[in-house]
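Enquirer: This is a predicted model, with the sequence first.
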Amino acid sequence: MLVRIVKMGFHKQNIAIFMKNFDDTKTKIRGFKGCSFLELYRDRNNSNIFFTYSYWETEADLEHYRQSDLFKNIWNKTKPLFNMKPEAWSLDKIESLK
């Protein structure tokens, strides 16, 4: 399993637009082949910073999503809203305690 974390910073006036766009597309992202988990987080100390946290069955599944029309449409709407360069990490899940 691959865990993908993406950090994004937005201009304050663009946060509502981002939230609406995320709400409109979150079920499509979560329903994409290979995606088994999706969450959105907001930084407690800087309300302009958001993180997406998703699980992908394989790296190929994530890459297929990143090459899809769905991702391209989402990214084209999201990219102009940023106030900083986004950062992304792909991680291997080692252990999870419940």
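Expert: Noted; the coordinates are in hand. Numbering: from 1, shown residues only.
Enquirer: all contacts plus neighbour counts: C-alpha atoms, from now on.
Expert: Noted.
Enquirer: Determine the longest helix present in this protein.
Expert: Of all the segments assigned as helix in the chain under DSSP state H, the longest by residue count is helix 15-30.
Enquirer: want to compare, so here's the second one:
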Amino acid sequence: MLVRIVKMGFAPENIKTFLNNFEENKLRIRGFEGCEFLELYRGKDNSNQFFTYSYWKDEAALENYRHSDLFKNVWAKTKILFNEKPEAWSVDKIWGSEK
């Protein structure tokens, strides 16, 4: 399993637009073939920062998503709202405490 973590920063006036876009697309992203988990977090110390955590079956599944029309449309509407350069990491899950 591949875990993708993306950190994004937004100007305060763009946060509502970002959240609306996420709300409109979260189930499509989660339902994309190979996506096994999706969550959105907001920074405690910096409420302008958001993080997405998504689990993917494998790297090929993530790449299929990143080349899809869904990703291109979501990202086009998201990237224009940034007030800082986004950061992304792909990591392998070693251990989890799912109940």
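Expert: Looks like it came in fine. From a predicted model like this one, the values you see are computed outputs, not experimental measurements.
Enquirer: tm score of chain vs chain?
Expert: The TM-score (TM-score structural alignment, normalised by the length of the first structure) is 0.98; 98 aligned residues with a CA RMSD of 0.5 Å.
Enquirer: which residues of the second structure does the longest helix of the first structure align to?
Expert: Residue correspondence for helix 15-30 of the first structure in the second structure, counting by TM-score structural alignment: residues 15-30.
Enquirer: same question, stretch 57-71 of the first structure
Expert: Residue span in the second structure matched to stretch 57-71 of the first structure, by TM-score structural alignment: 57-71.
Enquirer: Residues in contact with the matching stretch: which ones?
Expert: Counting by CA atoms under 8 Å, 6 or more residues apart in numbering, the neighbours of stretch 57-71 of the second structure from elsewhere in the structure are 1-2, 28-29, 32-36, 56, 72.
Enquirer: returning to what we had before: pull out the buried residues from the match of helix 15-30 of the first structure.
Expert: Of the residues in stretch 15-30 of the second structure, 15, 18, 22, 25, 29-30 count as buried by neighbour count, 16 or more other CA atoms under 10 Å.
Enquirer: what residue lies at the spatial centre of the first structure?
Expert: A centroid search over the first structure (CA atoms, centre = their mean) returns Thr52, at 3.7 Å, as the residue closest to the centre.
Enquirer: what's around the spatially closest residue to it that is not a sequence neighbour, how many residues?
Expert: The shortest distance from Thr52 of the first structure to any non-neighbouring residue, by CA to CA, 6 or more residues apart in numbering, is to Leu40 (4.6 Å). Residue crowding around Leu40 of the first structure was assessed by other CA atoms under 10 Å; the count is 14.
Enquirer: Relative to Ile29 of the first structure, how far out is Leu40 of the first structure?
Expert: Between Leu40 of the first structure and Ile29 of the first structure the distance is 12 Å, computed by CA to CA, to the nearest Å.
Enquirer: Many thanks, have a good one.
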